[in-house]
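# no letters, just coordinates:
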């Protein structure tokens, strides 16, 4: 245990997780690091999750519960940030849980290296059958020295380090620069990280797992979304904001930015052609063509250079590479058909 123990605020947005929330809160209140300011935001949950959270506030004075109308995870996290008093802030989703030494290890790293942000480089993915797999978030970062390089090479080029859960942030950077989660977007984590890192001076990476993530079939990230093109373009705008403010050499940054947008468009095509979408094939195809014909999307795919993502599935990497090649060479209808065929096997 470190000799210095600054207060750490832990913000937990809660919605429809009554079957998971006890394990989540237990993992926080039982941390080996004790100086915690635990803020649980009940985002209008229709189940008993808010009531369960209140039970903990009655027996542990560190726990505060806020009840609000449903506004999404971003809104809930922003509410928590408003009352966060810790020197550092950490976010946890209410269906996940922390390892017992997670916060102690994060704070130790932050103090030792005088960091504004500490990111774990891995997490444990927990499946419905109970099996667990450790998954790397980003490898080969040892040679990266600056925040600019980390953002360009890892967050944008490789599409990694987007998650805010179990990342340790210096609270005054958030509050002094009015860094908030954008409401209404599923990619709120990466936007928050981009804005925070635009105002940070020092980052550190923790080479161990801190977080256990439940892979639920009914979670937000596992569901079909009809607004993925808008989200992809929104992320593209935020990436451009970071590059404009922080990057001197735009060549490498522009390649990374275009590669990210292309991958996000391929993700949109894949989900648009999934069995979870009830529209007809013609409707799906027309919508995909309309997105592929957008000026900004065309600009990205016209670039010859392409950076492969860091994904833990080689099959997904090959699929994305094939789709990118087809679209870039104007075989758009073929790419749609390939996506439909691949979806039929999932």
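Arrived safely. What you see is a predicted model, and the numbers here were worked out from it, not measured in a lab. Numbering: from 1, shown residues only.
# CA only for contacts and neighbour counts going forward, please
Fine.
# and what about the closest residue to residue 144 other than its chain neighbours, helix, strand or coil?
Closest residue to residue 144 apart from its sequence neighbours, by CA to CA, 6 or more residues apart in numbering: residue 150 at 6.2 Å. Under DSSP: H, G, I helix; E, B strand; the rest coil, residue 150 falls in the helix class.
# comparison target, given below:
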């Protein structure tokens, strides 16, 4: 892992400034959309192509997009029937003409120096993908950009190892040279679409840059499907960690082991939630399947054992439910004691 400074932004003034296409899918976010668009048009880096894809909004979002288009000739707007953010992002990719591509979710926003710093880092170090840190909106301060350490360049394996450990899959925390994405698209209908896309990107590149400054502000107020109450549709999301596992089998033992642990943790998360929402799986059909999948992973020759994974493997359902309820009670008591 190579450490690199991020303070040198003069590279952008010493050569032709590349066009950066910023793709923003929009759906019923009128409350947050002004803040998002303003944060983009006020970037210190000006050579932008700002693509607003309205995904069939039923609030004032489309009107807001059109109003900004009239004020800034860098903005392109397009409206489509509601098809999901994957399709909206793909629509943006199809019409983008930039040398680099970035994604932003329309309820989030970014710090003013984000694109200037990331593009400078990419050009200075001849890197096709650069990632930055993020901060949650409920922890954000306007006066500073927090830093979580030194910036660096990492190999493909180092990047994949870090992402599996930290689960930093979000596509909006990166900029991409456009040729990297030339034959990649998002899979429609996937809950965790970013996982698939990011693994595909990392499998194409030799190295990635990381900037340890929180330029991206992630909105914690707006509810999304990933943050809403558990339902049976979310069970389909277990295909994302399976994709990570299957797409990392060519790497070293550590990465394969981490991918297996990541899969087990996700399977356990669904397993536990089904016990806490028994009405979703009254005949234990899904829990039987998940238990078998956890057992398969634990039988691999990896050091991937976990206490609750082993308990799920060996315990009958009635016993596991008692253990889970006792653990939930233990956590509640601990939280109550911490508040005293």
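Perfect, thanks for sending it. These numbers were taken from a predicted model, which means no experiment stands behind them.
# so how many other residues sit close to the aligned partner of the residue nearest to residue 144 of the first structure in the second structure?
Counting by TM-score structural alignment, residue 150 of the first structure lines up with residue 159 in the second structure. By other CA atoms under 10 Å, 19 other residues sit near residue 159 of the second structure.
# wouldn't residue 159 of the second structure be in contact with residue 208 here?
Yes: between residue 159 of the second structure and residue 208 there is a contact under CA atoms under 8 Å: 6.7 Å.
# ok, the residue nearest to residue 144 of the first structure to residue 345 of the first structure distance?
Using CA to CA, to the nearest Å, residue 150 of the first structure is found at 36 Å from residue 345 of the first structure.
# repeat that for residue 162 of the first structure.
The gap separating residue 162 of the first structure from residue 345 of the first structure is 28 Å, by CA to CA.
# neighbour-wise, which of these two wins?
Taking neighbours as other CA under 10 Å, residue 162 of the first structure and residue 345 compare with residue 162 leading, 18 against 6.
# now do the contacts for that one.
The contact partners of residue 162 of the first structure, by CA atoms under 8 Å, 6 or more residues apart in numbering, come to 155, 189, 190, 193.
# same question for residue 19 of the second structure.
The contact partners of residue 19 of the second structure, by CA under 8 Å, 6+ apart, come to 47, 48, 49, 97, 98, 99, 100.
# and for residue 100 of the first structure?
Applying CA under 8 Å, 6+ apart to residue 100 of the first structure gives the contacts 27, 28, 30, 31, 32.
# which residue in the second structure aligns with it?
Aligned by TM-score structural alignment, residue 100 of the first structure pairs with residue 112 of the second structure.
# just to revisit the earlier point, mind checking which of the contacts of residue 19 of the second structure are buried?
47, 48, 49, 98, 100 (16 or more other CA atoms under 10 Å).
# next step: these restricted to helices.
Applying DSSP state H to these, no entry is found in helices.
# can I get those in TSV with distance to residue 274 of the second structure?
As requested, these are arranged in TSV below (distance: CA to CA, whole Å):
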residue	distance to residue 274 of the second structure
47	49
48	46
49	45
98	45
100	42
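# closest one of those residues to residue 75 of the second structure?
residue 49 (6.3 Å; CA to CA).
# and the equivalent of that closest one over in the first structure, what does it touch?
Using TM-score structural alignment, the partner of residue 49 of the second structure in the first structure is residue 37. Residue 37 of the first structure is in contact with 7, 8, 9, 10, 62, 63, 64, 84, 85, 86, counting by CA under 8 Å, 6+ apart.
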